[in-house]
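[1] Got a predicted structure plus its sequence, pasted below:
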Amino acid sequence: MWPRKKGKKRKLYTFDKLNQRKFQQSVFDATTRNSFYNIEDHPERASLEPILGIYETEAAPLIKRIIEKRNIAWLSDKDRLNIATFVAVQRARSYGEFMRIDHMVSAISGKLSKVGATLDQMESELGSEGSTERKAMFFNLILDQKDTIRHLKAKSWILYETEARDPFFISDNPVTLYNHIDMGAFGNLGVALKGIQVHLPLSSTLTLALICPSIAESAVEAKKKVKRLISTNPHLLKYLEQTFGLIKLGEAYENGTAMTQSADNVRFLNSLQVSYAEQYIFCEKDHFALAEEMIDDNERYKTGPRIQVS
């Protein structure tokens, strides 16, 4: 994920949500769960790592260049496809996503048992908790990302930036989703839904956001309106909040430039990393007060998100 320095191993501060402890470790140790991607019951214990590595290899030089240029306007259609593929697979492959799916299937099994399904019937269809069948189901979902990739590629892309003194978090489940539109019991976090925002930190100071086009269109239109006011009725600008910010946001969507985030926006993006993390949050600095505060308020944040089955 984040660029790795040659020579001396780069260290990240790590916060363990489950046990509420902090420590330092290398980038490699922070992003590896040994043997998780090995396929059980295979004669040669085959692994998905080589397959997943293909996606990382395609995206790695593109992400490195984004970080160097602090701009995404140069990305070609193929570049965007490669990065969208990386984001989709990165989201699908996380241990947190596996735990979310395993928890959901267990909840469904519990509901089925209440309406008379036998243990054998449920295990035949859904596998038992922690079983090879469920892990295989998860692996199939990792590789079946065509629709997700198509939707991600079609989003409006924007680059968010923060200062080194107020860095972005990243976690063991780094692709986060947010939607300001309340869609009730059906949920609002599908990648194809109106209003969806998908975020992936690329470095401690840059986050790539794949945003619903309707949001980008509103931002660009707001920029145009502000510029018209400057030309025709500048006296009305005093009634607008963050006039310069509206122009910068519209330009960031149009020109691919990095949009500097306020402290509140950095806190919001970091709160999503805390919420989505299955267990570990990483940061360039020992700045985990937000994570501690969220867990103190609600112990639900000690794990990653879980789907409620009613």
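    Happy to help now that I have it. Just so it is clear, the model here is predicted, and its values are computed rather than measured. Numbers count the residues shown, from 1 in each chain.

[2] switch to C-alpha atoms for all contacts and neighbour counts from now on
    OK.

[3] buried set for stretch 144-159?
    Neighbour-count burial for stretch 144-159 flags 148, 149, 150, 151, 152, 153, 154, 155, 156, 157, 158, 159 (criterion: 16 or more other Cα atoms under 10 Å).

[4] In addition, the following structure is provided for comparison:
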Amino acid sequence: MSEPLQHYVPKFMLRRFSSGGRELVHAFDKHQDKIFAFSTSKKSKVGVAAERAIYDFNFQGVPLTLEPALSSLETKAAEVTARVIAAQALPPAWREEKAILASFMAVQLVRTKAMMATLDDLSSRMEGFFRAEGAPEEFFQPDPLVGSKENARKAHYAALITNASRDWAPLLLQKVWHLIKTTDDTPFFMGDHPVVRFNDPNAEGRGKLGLASIGVQLYFPLSPTLALSLMCPTYLEMMIDGIERIDRLLVGRLGEPSSLRAQRKEISGIVEALLAGSMTEVRPENVEHFNSLQVLEAERYVFSVKSDFSMVREMIQEDDTVRWGTRFVEGSGHF
């Protein structure tokens, strides 16, 4: 079997958010309102964002683990992201490297404690509903092939993780990938569920955050100052349409020319960066939005290269449910 302590946020990602000779990462524990620091040096046994035997389970009495496969994927993703960080740009022709990152991000979406807690919560609510409806006890018993209820739970998570690359990576590859950069003064956070999603709250439909949903965007921090943004192609189309509308206004001498030209220049710069895979610098308000998503989706820990977590405290004070990660909302209201 694998080592008992297994990380759901890979150690190479935690090290990227460290500083100083002791390679310290600052962390905020949302459950305990506690700020602390821990070392990510190779001599340190990092016990944060980790759990014992989280990827170990039994099938027909045979012990199995996902740890070696996850470690292999992490090694490849660490190499690709290191090259991106060094170049401060996405490679012009990087089909294989992009596929590696898409697989890694797809797996990272489902391997965390946040996802496990979300599925446990949904499973508990579903069981309560079906029990209230009179379902027989055998309905709730796990398949004999996976034994106990706890082992069945872990085997189910293992199946989700195993299938993530096949099921979700192709959807990620359909997004428009580009890099966003901030400054050392206003760094990105990284939560313990680091691949986060966002969509316009006013978007139509219930499944707003599904990877195939129109408008959904994903963000993934590579370092305190660099992150990947995966944008829905519809936003790129909207920006190109916006440039064309501005051009028509300028030709028709409608509107204030200097303001329109300034808008066109800003939008054109973003479009060019998106099409080229180059980097765009974001404003402090964009960093705040990014960090708020990391805080909301983190199940427990928020990491930073700095010890300032005032934003996390403020979000919790405004809404105590922020202490935990987001949960699924079932549309019918039954559970």
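    Yep, that arrived. Quick caveat, the model's predicted, so the values are computed rather than measured.

[5] hang on, the earlier thing: among the buried residues of stretch 144-159 of the first structure, name the ones in strands.
    In strands, judged by DSSP state E, the following of these are found: 156, 157, 158, 159.

[6] which one in the second structure is aligned with the last one?
    Aligned against the second structure by TM-score structural alignment, residue 159 of the first structure finds its counterpart in residue 179.

[7] In contact with residue 148 of the second structure, which residues?
    By Cα atoms under 8 Å, 6 or more residues apart in numbering, residue 148 of the second structure lies in contact with residue 142.

[8] do you know how far it is from residue 140 of the second structure?
    11 Å (Cα to Cα, to the nearest Å).

[9] With residue 149 of the second structure instead?
    9 Å.

[10] corresponding residue for residue 131 of the first structure in the second structure?
    Using TM-score structural alignment as the criterion, residue 131 of the first structure maps onto residue 150 of the second structure.

[11] Please apply the same query to residue 254 of the first structure.
    Using TM-score structural alignment, the partner of residue 254 of the first structure in the second structure is residue 275.

[12] Helix or strand next in line after the strand or helix carrying that match, which one?
    Residue 275 of the second structure belongs to helix 257-276 when assigned by DSSP states H and E. Next in sequence after helix 257-276 of the second structure, counting helices and strands by DSSP H and E, comes strand 279-281.

[13] Which strands and helices lie in contact with that following strand?
    strand 176-181, helix 257-276 (3 or more Cα pairs under 8 Å, 6 or more residues apart in numbering; DSSP states H and E).

[14] Out of the ones you listed, which is closest to residue 295 of the second structure?
    strand 176-181 (18.5 Å; Cα to Cα).

[15] what span of the first structure lines up against stretch 120-134 of the second structure?
    Going by TM-score structural alignment, stretch 120-134 of the second structure sits over residues 102-116 in the first structure.

[16] what kind of secondary structure is the match of residue 131 of the first structure in?
    Assigned state for residue 150 of the second structure: helix (three-state reduction, DSSP: H, G, I helix; E, B strand; the rest coil).

[17] what about it, neighbour count?
    Residues lying near residue 150 of the second structure (other Cα atoms under 10 Å) number 12.

[18] Then the one 3 residues further on?
    As a burial measure, residue 153 of the second structure scores 17 neighbours (other Cα under 10 Å).

[19] element containing it, please.
    Using DSSP H and E, residue 153 of the second structure maps to helix 149-173.

[20] so what corresponds to residue 13 of the first structure in the second structure?
    By TM-score structural alignment, residue 13 of the first structure lines up with residue 26.

[21] Likewise for residue 81 of the first structure?
    With TM-score structural alignment as the criterion, residue 81 of the first structure matches residue 99.

[22] show me where the stretch 1-150 of the first structure has strands.
    11-16, 21-26 (DSSP state E, counting those that start in this stretch).

[23] So for residue 201 of the first structure, which of those strands sits nearest?
    strand 11-16 (14.4 Å).

[24] which residues make contact with that closest one from outside it?
    21-27, 30, 279-286, 288.

[25] Go again with 10 Å.
    4-5, 21-30, 169-171, 274, 277-288, 291-292, 302-303 (Cα atoms under 10 Å, 6 or more residues apart in numbering).

[26] ok, now stretch 81-92 of the second structure?
    12-13, 16, 76-78, 80, 97-98, 101, 177-181, 222-223, 225-228, 273, 276-280.

[27] Please pick the buried ones from the residues you listed.
    Buried by 16+ other Cα under 10 Å: 13, 16, 77-78, 80, 97-98, 101, 177-181, 222-223, 225-228, 273, 277-280, out of these.

[28] contacting residues around residue 146 of the first structure?
    Taking Cα under 10 Å, 6+ apart as the test, what residue 146 of the first structure contacts is 85, 88.
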